[in-house]
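Chemist: could you look at this predicted model? Sequence included:
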Amino acid sequence: MANAVSFIKAITIATAFILSGVFSGTLSGTVFADESVLSYRGDAFSLDGSTLLYTEHHQLTYRQVSSDSDKAVNEPISRITRYQDANTQEFAVKENTYRYGSATPEFNLTDTRYGYYEEVTYENDRWRASYREPTEADKGKLGKPDYTPVIDSGFDEFVRSVWPELMDGDTVRFSFAVPSRLEWVNFRLIPLKNENGTLTVEMRLSSRLLSWLLDPVKLSYDTETMRLLTYRGLTNIRDKNGEGIQAEIRYTYPD
């Protein structure tokens, strides 16, 4: 049972990193002529919708490039996400850089309330992960993923890359990097419904034997813009006891 608890804790930390991506944000503050910046926010409420728990503030930098169909697409460059409590006090910062593919950004996260830090980097042709918290720390190389590798906010870019399959109702599998386990964890992304301009998908652990460890996470996307609208489930933000918070996060974008 101890291993199960440890696994749940690790997935708690991992799942909400999935909801952090819609293109990307600059770390240095410098934006070049061919780059654009998108700023948006997420408001995390209790599951009954009565209480604002915290907010996410995303600053994203991207460039437009031509795709195979000669249609311009947004390519992520970098991002910074700041987390604030309900009293607007900042407590965590996450940085991403997209040097090795839109679905696999390097990243680091610092939560000052718990002294928690984790990162994933690419060095010498290998993905490496590390984490540090008050009671333990570890680092190591990630092995070979079973499916398409996805790291942190690269999840949102991954969703767009498999958009046709999801719109056709097909389940998609991917391997998600979990630094606190120093390994890839396999997930299924399952389309639930497509109506009124919204695509709703459900994320589950790929192993049906282990799926009981984590309640499904539900995400909804705008079918026209492919932007994330809501995330409902376990987040990476913890309460005063260090346990993951269940929340519904609602995203708003500039006109």
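Modeler: Received it, and whenever you're ready, just let me know what you need.
Chemist: okay, CA-based contacts and neighbour counts for the rest of this
Modeler: Fine.
Chemist: in the stretch 51-200 of the chain, which spans are helices?
Modeler: 154-161, 163-167 (DSSP state H, counting those that start in this stretch).
Chemist: pull out the buried positions in the first one.
Modeler: Read it as helix 154-161. Buried residues in helix 154-161, counted by 16 or more other C-alpha atoms under 10 Å: G154, F155, D156, E157, F158, V159, R160.
Chemist: ok, back up a step: just put the helices of the stretch 51-200 of the chain in TSV and tack on distance to S130.
Modeler: Below are those laid out as TSV (distance: least, C-alpha to C-alpha, whole Å):
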stretch	distance to S130
helix 154-161	18
helix 163-167	31
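Chemist: ok, which of the ones you listed comes nearest L182?
Modeler: Closest to L182 of these is helix 154-161 (C-alpha to C-alpha; 17.7 Å).
Chemist: structure two is appended below for comparative analysis:
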Amino acid sequence: MNRHLGLWPASVVMAALAMPVTADMFLFTGSAVSADGAPLYDEQHRVEGSCDSGIFQPLEHQVTYIRRAEAGEKVFANKTLNYSPSSIRPTVNYRQPNFEESLKIAYPDSGSVAVAWQRTGGDIERSTVEISDNLVVDAGFDNLVRENWDKVVSRKSVKFRFLAPTRGTDYAFILEPAESAAINADHVVQIRPDNLVLKFLVDPIILGYNNKGALTAYSGLTNVRENTDQNYTATIRYEVSSYPDCDLTR
């Protein structure tokens, strides 16, 4: 058969155009330690996405939280994110059964985000927050960094709003260049409140990235509960085991 596109049957041409972009995988692990260097837990990340115009687009993100002991590994929490709504506003389903806690974030319509937080041993608290164009949810901060990679490498700042799901609201934040004695990376940035009062109440989160745009370090408050009163504050160092077959940044 002649391979010229014009001589292919119309059904074959339409089927070829309808084929999805090739799926790809981004795999990395993280090891969390306390301020004094004591090991806390490990994270296993599996991000499935696609290569679109040479850039990796995440879709499904699975996170497994593990503690290591003499008896072996024990999974104590897990999180599933879906980036179909937006690369910076994924749906979230987090569960930490040992504290009977869960968090679900969804989008009932294009203008709002719905939060259902199962408190530790308590009732489910529900809230709805209006979506702004620059609203970032959960791990969407990682894609925010990569989508503003030109500003990161040129050491410029990016303003955005960040969802505080357990408070049922969002706050103004800023992504900006940073210096850190604890994190050695090709690029170091921090996320902090863009508000004078909150700036003194909330410690910044420090992030390290390599030149490929992969997260190599995280230092600050985590979403993993330490006890009934607070979450872990930790430094997490990441290692990539498999990059996608396309670039993470433009």
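Modeler: Noted; the coordinates are in hand. Remember, predicted model here, so these are calculated numbers, not experimental data.
Chemist: any idea what the TM-score is?
Modeler: Once superposed, chain against chain, the TM-score is 0.80 (TM-score structural alignment, normalised by the length of structure 2); 215 aligned residues with a C-alpha RMSD of 2.0 Å.
Chemist: L60 of structure 1: which of the helices of the stretch 51-200 of structure 1 is closest?
Modeler: helix 154-161 (12.7 Å).
Chemist: average separation of that closest one from the aligned part of structure 2, please.
Modeler: For helix 154-161 of structure 1, the mean deviation from structure 2 after alignment is 0.8 Å (mean C-alpha distance after the TM-score superposition for structure 1).
Chemist: now that helix: which residue numbers in structure 2?
Modeler: Under TM-score structural alignment, the match for helix 154-161 of structure 1 in structure 2 covers residues 140-147.
Chemist: and that stretch, how far from the chain's centre?
Modeler: When C-alpha coordinates are averaged (C-alpha atoms, centre = their mean, to the nearest Å), stretch 140-147 of structure 2 and its chain have centres 8 Å apart.
Chemist: ok, stretch 159-174 of structure 1 next?
Modeler: Computed by C-alpha atoms, centre = their mean, the separation of stretch 159-174 of structure 1 from the middle of its chain amounts to 17 Å.
Chemist: so which bits of that stretch are buried?
Modeler: V159, R160, W163, L166, T171, V172, R173, F174.
Chemist: just checking, next helix/strand downstream of the helix or strand hosting V13 of structure 2?
Modeler: Element membership for V13 of structure 2, per DSSP states H and E: helix 10-18. For helix 10-18 of structure 2, the succeeding helix or strand toward the C-terminus, using DSSP H and E, is strand 23-33.
Chemist: average offset between that following strand and structure 1?
Modeler: Using mean C-alpha distance after the TM-score superposition for structure 1, the mean distance for strand 23-33 of structure 2 is 1.1 Å.
Chemist: find me the equivalent region of that strand in structure 1.
Modeler: So strand 23-33 of structure 2 sits over residues 35-45 in structure 1, by TM-score structural alignment.
Chemist: how far off centre is the longest helix along structure 1?
Modeler: Identified as the longest helix of structure 1 according to DSSP state H is helix 2-15. Between the centre of helix 2-15 of structure 1 and the centre of its chain there are 16 Å (C-alpha atoms, centre = their mean).
Chemist: for it, packing partners?
Modeler: For helix 2-15 of structure 1, the elements it packs on are strand 172-178, strand 228-238, strand 244-252, judged by 3 or more C-alpha pairs under 8 Å, 6 or more residues apart in numbering; DSSP states H and E.
Chemist: R181 of structure 1: which of the helices of the stretch 51-200 of structure 1 is closest?
Modeler: helix 154-161 (18.3 Å).
Chemist: which residue is nearest the middle of structure 2?
Modeler: A139 (1.9 Å; C-alpha atoms, centre = their mean).
Chemist: hang on, the earlier thing: which among the helices and strands packed on helix 2-15 of structure 1 is found nearest to Y116 of structure 1?
Modeler: Of the helices and strands packed on helix 2-15 of structure 1, nearest to Y116 of structure 1 by C-alpha to C-alpha is strand 228-238, at 10.9 Å.
Chemist: check the fit of the closest one onto structure 2 and give the mean distance.
Modeler: Strand 228-238 of structure 1 differs from its equivalent in structure 2 by a mean of 1.3 Å after superposition (mean C-alpha distance after the TM-score superposition for structure 1).
Chemist: next, the angle from the longest helix of structure 1 to strand 172-178.
Modeler: Relative orientation of helix 2-15 of structure 1 versus strand 172-178 (axes from the mean of the first three to the mean of the last three C-alpha atoms, to 10 degrees): 100 degrees.
Chemist: for helix 2-15 of structure 1, buried residues please.
Modeler: Neighbour counts over helix 2-15 of structure 1 (16+ other C-alpha under 10 Å) mark F7, K9, A10, I11, T12, I13, A14, T15 as buried.
Chemist: which one in structure 2 is aligned with E248 of structure 1?
Modeler: Under the alignment (TM-score structural alignment), E248 of structure 1 maps onto T235 of structure 2.
Chemist: what's the answer for S180 of structure 1, then?
Modeler: So S180 of structure 1 corresponds to T166, using TM-score structural alignment.
Chemist: burial count for the residue lying closest to its match once chain neighbours are set aside?
Modeler: Excluding its sequence neighbours, the residue lying closest to T166 of structure 2 (C-alpha to C-alpha, 6 or more residues apart in numbering) is W117, at 6.6 Å. Neighbour count for W117 of structure 2, taken as other C-alpha atoms under 10 Å: 22.
Chemist: contacting residues for W117 of structure 2?
Modeler: E101, S102, L103, K104, I124, E125, R126, P165, T166 (C-alpha atoms under 8 Å, 6 or more residues apart in numbering).
Chemist: for Y209 of structure 2, same thing?
Modeler: Neighbours of Y209 of structure 2 in contact, by C-alpha under 8 Å, 6+ apart: A185, D186, H187, V188, L215, T216, A217.
Chemist: one more time with 6 Å, if that's ok
Modeler: By C-alpha atoms under 6 Å, 6 or more residues apart in numbering, Y209 of structure 2 lies in contact with A185, H187, L215, T216.
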